[in-house]
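**Student:** using only what follows, build the 3D model:
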Amino acid sequence: MNDTSMDMDQRYRAMLMQRTGEERLILGCAMRDTARALVEASLSARDPQATVETIRKGLFLRFYGHEFDHETRAKILAAIESAVLPMPG
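**Tutor:** Sure thing, here's the model as predicted:
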C-alpha cells in the first residue's frame, strides 16, 4: 500500500539523503528496534506466559520465516529452542 503522493515521497527521500550515512544508519537501527519491540509486545500479549524461546521463535517467524523452506525453518527453530541465552535488553 502506498498512500503518499509522488511529490511528497520525493521530498521525504531528499530530506533523508541530506543526512549523513551515520544518521541514516542510526535511523534505520531505531526503526528496527521499534519493529522488534512491537512484535515482542504482540507475542507477549497473545501469550503472557511466553518463554524466551517462544518470543525468539516468534520474532524469527515474523521477520524471516517466509524466507526459508519448511525444512530449513524447522532447523532454525530447533536451534533457537536449544540455545538458552538471555534476551537482549
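**Student:** switch to C-alpha atoms for all contacts and neighbour counts from now on
**Tutor:** Noted.
**Student:** what about the helix or strand containing residue 9, distance to the chain center?
**Tutor:** Residue 9 belongs to helix 6-17 when assigned by DSSP states H and E. With C-alpha atoms, centre = their mean, to the nearest Å as the basis, helix 6-17 stands 24 Å off its chain's centre.
**Student:** buried residues, the helix ranked longest in the chain. List them.
**Tutor:** Ordering each helix of the chain by length in residues (DSSP state H) puts helix 21-46 first. For helix 21-46, the neighbour count (16 or more other C-alpha atoms under 10 Å) marks 39, 40, 43, 44 as buried.
**Student:** how much space separates the second one from residue 58?
**Tutor:** If I follow you right, that is residue 40. With the distance defined as C-alpha to C-alpha, to the nearest Å, residue 40 ends up 8 Å from residue 58.
**Student:** second input sequence below; structure requested for side-by-side comparison:
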Amino acid sequence: MKDTPRHISEMQAKIIHSKTNEERSIMGAEMVDSVYKMVKERLKEESPGLTEKEITAKVFLRFYQNEFSEQEKELIVDSIKNG
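**Tutor:** As a prediction, this is how the structure comes out:
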C-alpha cells in the first residue's frame, strides 16, 4: 500500500539520509523493538493465560515461521519453553 504523497516520501527520505549510520541503526533497532512489543501485547490480549515463555515462543514463531524447518522450529520452541 502506498498512500503517502510523493513529496512527503521524499521529505522522509531526506531526513533519514541526513542521519548518521549509527542513528539509522538505532532507529531500525527501535522499530524492531516496537513491533516485538506490539506482537507480544497482542498475544497477551488474545490468550491471557499464556506464560512468558509461551508468549516468547509464539513471538518467535510469528517472526521466523518461514525461516526454519518444522523440526528446527519445534526444537527452538522446546528450548524456549524449557530453557
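**Student:** would you pull the TM-score for this pair?
**Tutor:** Remark: TM-score between the superposed chains equals 0.84 [TM-score structural alignment, normalised by the length of the second structure]; 83 aligned residues with a C-alpha RMSD of 1.5 Å.
**Student:** ok, average deviation of the longest helix of the first structure from the second structure?
**Tutor:** By mean C-alpha distance after the TM-score superposition for the first structure, the fitted helix 21-46 of the first structure averages 1.0 Å away from its aligned residues in the second structure.
**Student:** just after that helix, pick out the following helix or strand.
**Tutor:** Downstream of helix 21-46 of the first structure (by DSSP H and E), the next one is helix 52-64.
**Student:** mean per-residue distance, that following helix to the second structure?
**Tutor:** By mean C-alpha distance after the TM-score superposition for the first structure, the fitted helix 52-64 of the first structure averages 0.9 Å away from its aligned residues in the second structure.
**Student:** between helix 52-64 and the helix or strand just after that helix, find me the angle.
**Tutor:** Next in sequence after helix 52-64 of the first structure, counting helices and strands by DSSP H and E, comes helix 70-82. Interaxial angle, helix 70-82 of the first structure versus helix 52-64 (axes from the mean of the first three to the mean of the last three C-alpha atoms, to 10 degrees): 150 degrees.
**Student:** picking up where we left off before, what helices or strands is the longest helix of the first structure leaning on?
**Tutor:** Contacts defined by 3 or more C-alpha pairs under 8 Å, 6 or more residues apart in numbering; DSSP states H and E place helix 21-46 of the first structure against helix 52-64.
**Student:** so for the helix it packs on, what gets flagged as buried?
**Tutor:** Neighbour-count burial for helix 52-64 of the first structure [16+ other C-alpha under 10 Å]: 53, 54, 55, 56, 57, 58, 59, 60, 61.
**Student:** please apply the same query to stretch 76-83 of the second structure.
**Tutor:** For stretch 76-83 of the second structure, a neighbour-count test (16+ other C-alpha under 10 Å) marks 76, 77, 80 as buried.
**Student:** okay, those in TSV with distance to residue 23 of the second structure next?
**Tutor:** What follows is those, written out as TSV (distance: C-alpha to C-alpha, whole Å):
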residue	distance to residue 23 of the second structure
76	32
77	33
80	32
